[in-house]
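**Student:** following is a predicted model, sequence given first.
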Amino acid sequence: MTDSTIRILIAEDQTLVRGALATLLNFEDDFEVVATAGDGIEALALAKVHRPHVVLVDVEMPHMSGLEVVEQLHQALPDCKAIVVTTFARPGYMQRAVKAGARGYLLKDAHVEELAGAIRRIVQGGRVMSPELMMAAMEHANPLSDREAQVLRLAANGMSTRQIAMDIALTEGTVRNYLSEAISKLNASSRQEAIKLAESQGWI
């Protein structure tokens, strides 16, 4: 390893994908995969130990989502660059990843050369986003406010209005108002329909 070697951590819950990514990236002369993780909590712990230059993270992982990992990495290790590599072609996920601090968002069907090039550009200070998702994000902007999305996300997890209110320190009436606004903005007929619509776009 030299001073110019890019140290990489891979967070991916599918063992075969995780192993294949590590093998392919280790073939690059200027890359070293220093650790791999199978869930979000493990990814954060290993990142704090190994302090990689780049963390590749999937969106949906056990214990902690990739988006939560990105946000916590951005706070705990601000010099570490997070790149989301996922199968989920949902513009809302990309918007949330960027807001959380991700420097890149690529789909898993990208060629390894594309991923390697993206890693190098991001380490040098750039950003790399899937062009297809950039177009989709512009066409389907998230109409929900942060609080509306938060309340709808908690409702999607099965929490009642009362439980949501207790969890985020709001009154039940305020929570109902946020839910009502979310349902209205999504042109949905019910809370359940609003949740489905928001999930389909990756907004929650």
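**Tutor:** Happy to help now that I have it.
**Student:** make it CA atoms for all contacts and neighbour counts henceforth
**Tutor:** Fine.
**Student:** in this structure, which helix is the longest?
**Tutor:** With DSSP state H applied, the helix covering the greatest number of residues in the chain is identified as helix 172-185.
**Student:** and the next helix or strand after that one, what's buried?
**Tutor:** Towards the C-terminus, the helix or strand next in line after helix 172-185, according to DSSP states H and E, is helix 191-201. In terms of neighbour count (16 or more other CA atoms under 10 Å), helix 191-201 has its buried residues at 191, 194, 195, 197, 198, 199, 201.
**Student:** returning to that earlier point: pull out the buried positions in the longest helix of the chain.
**Tutor:** Neighbour counts over helix 172-185 (16+ other CA under 10 Å) mark 172, 175, 176, 178, 179, 180, 182, 183 as buried.
**Student:** I'd say the second one and residue 164 touch.
**Tutor:** Yes. At 7.2 Å, residue 175 counts as touching residue 164 under the criterion of CA atoms under 8 Å.
**Student:** here comes the other one, which I'd like you to weigh against the first:
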Amino acid sequence: MIKVLVVEDMHVVRAGLVALLGGQFGIEVVAQGADAEAALEAVGRTVPDVALLDIDLPGMDGIELAGELGRRVPGCRTVMLTALDRPGHVGRAFDAGASGYLLKSVSPARLAAAVRAVAAGGRVVEPPELAHDTGAPTPLTSREAEVLGLAATGATAQEIAGDLFLGVGTVRNRLSSAVGKLHARGLVDAIRIARRQGWI
């Protein structure tokens, strides 16, 4: 039996996924959650074989969550199920340790097949052409992407500094560096560019 964790912040979508996967032979949904906090609480308790994650989650996004799940439960493989088909997201997901990347337009049969394939050690991208569209490599360091991602949520430099235990000057320097590297007109433009490319 393949044990699955479903993490999706939209209740109706999550309920549909749970019902769909729960009706598949050899698959059991052992936990579900709306955000990373719920997922991290559930994973230690249920030790799933596969985690099905949305990328656009409140707080920690699904790609970061994939990396954290891999560290906490190395045997748990992750599949991203998302509407985001922008360049960069596929590459970021696999860099974080994901084993699958599927768009939400995937058929129920393909979703179940992907869960089985990933549980067996495979790697799945659906539609397949996404595997060749990982986007341009990001010019941002992981720290620059981190502070830019927090700025994108509306956090101020002071709030980011507090969250990351950094000096305000360090945060401002990293934001300024990100703006420069992206050849952006300002912070808002840098966020727009990075989001469009899937770098944050």
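**Tutor:** Yep, it's here. None of these values were measured; they are calculated from a predicted model.
**Student:** sorry, back to before: out of the buried residues of helix 191-201 of structure 1, who's nearest residue 141 of structure 1?
**Tutor:** Set against residue 141 of structure 1, the nearest of the buried residues of helix 191-201 of structure 1 by CA to CA is residue 201 (9.6 Å).
**Student:** aligned partner of the closest one in structure 2?
**Tutor:** Matched to structure 2 by TM-score structural alignment, residue 201 of structure 1 sits across from residue 197.
**Student:** got the contact list for that match?
**Tutor:** With CA atoms under 8 Å, 6 or more residues apart in numbering as the criterion, the residues that contact residue 197 of structure 2 are 86, 87, 88, 89, 135, 136.
**Student:** the fifth one contacts residue 88, doesn't it?
**Tutor:** Translated: residue 135 of structure 2. Yes. Using CA under 8 Å, residue 135 of structure 2 is in contact with residue 88, at 4.6 Å.
**Student:** which one of the two has more residues nearby?
**Tutor:** The neighbour comparison of residue 135 of structure 2 against residue 88 (other CA atoms under 10 Å) goes to residue 88, with 22 against 17.
**Student:** OK, contacts around whatever residue of structure 1 lines up with that one?
**Tutor:** Using TM-score structural alignment as the criterion, the counterpart of residue 88 of structure 2 in structure 1 is residue 92. Taking CA under 8 Å, 6+ apart as the contact definition, residue 92 of structure 1 lies against 137, 141, 142, 201, 202, 203, 204.
**Student:** quick check: the farthest pair among those?
**Tutor:** The two members of these with the most space between them (CA to CA) are 137 and 204, at 14.4 Å.
**Student:** please say which of these two ends up with more neighbours.
**Tutor:** Summary of the neighbour comparison: residue 137 of structure 1 and residue 204, criterion other CA under 10 Å, with residue 204 having more neighbours (23 against 18).
**Student:** how about the helices in structure 2?
**Tutor:** Secondary structure of structure 2, counting by DSSP H: helices at 11-22, 36-46, 62-72, 89-95, 108-119, 142-152, 157-164, 168-181, 187-197.
**Student:** how about those helices in JSON lines, adding distance to residue 78 of structure 2?
**Tutor:** Rendered in JSON lines, the data for these read as follows (distance: least, CA to CA, whole Å):
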{"stretch": "helix 11-22", "distance to residue 78 of structure 2": "15"}
{"stretch": "helix 36-46", "distance to residue 78 of structure 2": "12"}
{"stretch": "helix 62-72", "distance to residue 78 of structure 2": "6"}
{"stretch": "helix 89-95", "distance to residue 78 of structure 2": "9"}
{"stretch": "helix 108-119", "distance to residue 78 of structure 2": "8"}
{"stretch": "helix 142-152", "distance to residue 78 of structure 2": "21"}
{"stretch": "helix 157-164", "distance to residue 78 of structure 2": "26"}
{"stretch": "helix 168-181", "distance to residue 78 of structure 2": "29"}
{"stretch": "helix 187-197", "distance to residue 78 of structure 2": "22"}
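**Student:** next, count neighbours for the counterpart of residue 8 of structure 1 in structure 2.
**Tutor:** The equivalent of residue 8 of structure 1 in structure 2 is residue 4 (alignment by TM-score structural alignment). Residue 4 of structure 2 sits with 28 neighbouring residues when counted by other CA under 10 Å.
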